[in-house]
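A.B. asks: Fold the following and give me the result.
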Amino acid sequence: MTTAERDRVHIAQIEEYLTTLSNWGRWGEDDRLGTLNLITPEVRRRAAANVRSGTAISLARNLDPLRPDPLHSGVTNVQRDSKVGEVRHLLGKEARWDAVGEEITLSPHGGNAHLDGLGHYYWDGLFYNGFPASASNNTIGSAHLSVSHATEGIITRGVLLDIAGLHGVPYLERCHAVHVDELLEAERRQGVQVRSGDVLLIHTGNAAALETLGPVYRTANPGPLDGVQAGLDISCLPFLHDRDVAAMGADGTHDVQPAQVDDFDFARPIHAVSLVAMGLWLMDNLDLTALARACEAEKRWEFLFTALPWRFVGATSSPLNPVAVL
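C.D. replies: Here you go, the predicted model:
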């Protein structure tokens, strides 16, 4: 099969998935939560039963203005303007007590752990559930699908599928496309099964690769799609839909890079189909290295997952510090 023929097959499949894997209207015409609807009180109650050792593991990196771009993504807007001696400045004189404050500017989308809300991607002018992209603008942000709708947070059973561990390596080859048969084999190897309402975490070892080898780019002047990383093949999309995954996290940006299709419109199919068609929330750029080691040590890959996005009206994303409790 030539590259052009392969691209036509992939494009036809992605366009089909945008329809056949759609959850539009499943939870009502005005639904803003998408797959987070699958995290019911009963799902949370069962998830709490997965806490055994009580070990808590953060799945994020520090937001550090002195190291604003740890993944070398090119997004470096992490700034802190500290205000030492707030009371002194307010009163114009010294006081027995004083304070330190700050103003913080950051771009959640980018090199640090963050949540992609359903207002992040749209396709042919429409967001998830048919909300028009034209209603969102630079003043109000996301008009219909703000991350602030996730007021109950993401508290549920988490499952780590260790694809790097499946292959016996600390990290996959940078351009490795994870296929659905690898997800199924990881389930069998680990003795765990992804089920409705779960957060699914995919460990490819991207974080370890970056720490060990540094970033790899296709071009000398890289753009947002020029990084080289392991990620999901489009064959994984029906698996996510059929298993009713509530949210998904990866130690990269989910989509394998370079893109599987030489067409910019179809360069991020995991993001496009998940966010727009399925209403599946995504967590990018997690650090899953420590969790993968702990799961291997305890020989279990399910745990209580907690992530509390900020209630920022109009925002399409939120910085995150997800925590897994084993």
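
A.B. asks: Only C-alpha atoms from now on, for both contacts and neighbour counts.
C.D. replies: Noted.

A.B. asks: In this structure residue 153 contacts residue 311, no?
C.D. replies: No: counting by CA atoms under 8 Å, residue 153 stays clear of residue 311, with 9.5 Å between them.

A.B. asks: wait, what's in contact with the residue nearest to the spatial centre of the chain?
C.D. replies: Residue closest to the mean C-alpha point of the chain, counted by CA atoms, centre = their mean, is residue 283 at 1.4 Å. Counting by CA atoms under 8 Å, 6 or more residues apart in numbering, residue 283 touches 113-116, 247-250.

A.B. asks: Closest one to residue 163 out of those residues, please.
C.D. replies: Minimum separation from residue 163 among the contacts of residue 283 (CA to CA) is found for residue 250, which lies at 11.1 Å.

A.B. asks: surely that closest one meets residue 289?
C.D. replies: No: in this structure, residue 250 is not within contact of residue 289 by CA under 8 Å, at 10.9 Å.

A.B. asks: shared neighbours of the two, which are they?
C.D. replies: Taking CA under 8 Å, 6+ apart as the criterion, residue 250 and residue 289 both touch residue 203.

A.B. asks: Of the two, give the one with the bigger neighbour count.
C.D. replies: residue 250 (27 against 19; other CA atoms under 10 Å).

A.B. asks: want to put them side by side, so please do this one too:
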Amino acid sequence: MTQSGRWKQRPEGSTWGDFGPDDQLGRLNLITPEKVKQGAAEIREGLAFCLSLPLEYPGGNVLNPRRFPPVLRPTRRGDAVNMNYQLGRDHAGATDVLCDDLVLLHLQYSTQWDSFAHVGSMFDADGDGVPEPLYYNGFRAGEDVVGPSDLTDAGAPEGYGPSTSGARRLGVENMAVKGMQGRAVMIDLHAHVGRAREIIGYDQLMPILEKDRVEIEPGDMVCLHTGFAEFLLELGGNPTHFAVENACALLDGRDGRLLQWITDSGLAALIADNYSVEAYPARPGGDCCAQLPLHEHCLFKLGVHLGELWHLTPLANWLRDHGRNRFMLTAPPLRLTGAVGSPATPVATV
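C.D. replies: I've put the predicted structure just below:
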């Protein structure tokens, strides 16, 4: 263990310091050039699959009352709307017609990546008996992940101006620079449990892996197909609380053996087509602990990024029809400095 000036003790089972005292990539360090070449070797047909939902989905704010669909508007050009604008219209013979737009985007509304700054935990890293709000590798709230002090500086902006908050460390730009490209493995939960709301633990997952001959090696990115994103598309942008709260598989974040399997597998990223990868709220776990235990385990302790609301069904069906479960995945987030999450437009190639 490499100790850091930020912490004297690290969470049990964590990777803090394993990749260096100032590491911000976590298990992405396991996506080596060799892993990228392994991903490229899975390209046999040259077929590409878009794994993103349309960014206006799921629709409404049933899944999260704080997140809303994107607002797309044209920019202004003086006193005119900059859409179908004839450039040089005061000049005889000018032929250019221009469009330009902007978007107000909640970064984790639709298909997305979670950065390590998305979920932290209270932990006594100083060894003084007092827990502090921390993030992966001991980066600190208020120093490395900074928010505004005034509520008027949160929520949708009234105008334009520089941001004074955000992730000074652990932001999604680190993922973008890394590239998020390598070999991925599909676990097709939907093929075994359908659209039933099943909470999948270690004992349910292992037989599925064995039956489908799924092997996961260190540095692989793992995708969980539950059918939830396909279900959202069928709902046509009008999901209801009852529909989304009673559909499709989720992982059991309270299952210690499942969390240990994530640790032991060496997977570099964990991705699902459902809302939060794990069941939320988590089943009761005593009088302590995280409300999002799998998020805490992956984002805070292990340095494993999470992907949510990916559209995996067409790819999962193709892989099953062709007796495969591995593919090349390219999925960088926006290179948006300081963001704690980001939309993604992942592409799988087989």
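
A.B. asks: just to revisit the earlier point, please flag which of the contacts of residue 283 of the first structure sit within helices.
C.D. replies: Judged by DSSP state H, the subset of those located in helices is empty.

A.B. asks: Which members of those define the maximum pairwise distance?
C.D. replies: Pairwise distances across the contacts of residue 283 of the first structure (CA to CA) peak at 14.1 Å, for the pair 113 and 247.

A.B. asks: Look up how far residue 71 of the first structure lies from the residue mapped onto residue 302 of the second structure from the first structure.
C.D. replies: Counting by TM-score structural alignment, residue 302 of the second structure corresponds to residue 278 in the first structure. The spacing between residue 278 of the first structure and residue 71 of the first structure, counted by CA to CA, to the nearest Å, is 28 Å.

A.B. asks: out of the two, which sits in the busier spot?
C.D. replies: For residue 278 of the first structure and residue 71, the more surrounded residue by other CA under 10 Å is residue 278, and the numbers stand at 29 against 19.

A.B. asks: Would you agree that one is in contact with residue 24?
C.D. replies: Yes: Residue 278 of the first structure is within contact range of residue 24, at 7.3 Å (criterion: CA under 8 Å).

A.B. asks: what is in contact with the two at once?
C.D. replies: Joint contacts of residue 278 of the first structure and residue 24 (CA under 8 Å, 6+ apart) are residue 128.

A.B. asks: ok, now how distant is residue 182 of the first structure from residue 104 of the first structure?
C.D. replies: Noted for residue 182 of the first structure: a distance of 41 Å to residue 104 of the first structure, by CA to CA.

A.B. asks: neighbour-wise, which of the two wins?
C.D. replies: Taking other CA under 10 Å, residue 182 of the first structure and residue 104 do not tie; residue 182 has more neighbours (17 against 12).

A.B. asks: I'd say that one and residue 163 touch.
C.D. replies: Yes: applying CA under 8 Å as the test, residue 182 of the first structure and residue 163 come out as touching, 7.0 Å apart.

A.B. asks: Strands of the first structure, residue ranges please.
C.D. replies: Using DSSP state E, the strands assigned to the first structure run over residues 56-58, 78-84, 100-106, 114-116, 154-162, 177-178, 199-203, 231-232, 247-250, 281-284, 302-307, 317-319, 323-325.

A.B. asks: Could you pull out the buried residues of the last one?
C.D. replies: If I follow you right, that is strand 323-325 of the first structure. Under the neighbour-count criterion of 16 or more other CA atoms under 10 Å, strand 323-325 of the first structure has 323-325 buried.
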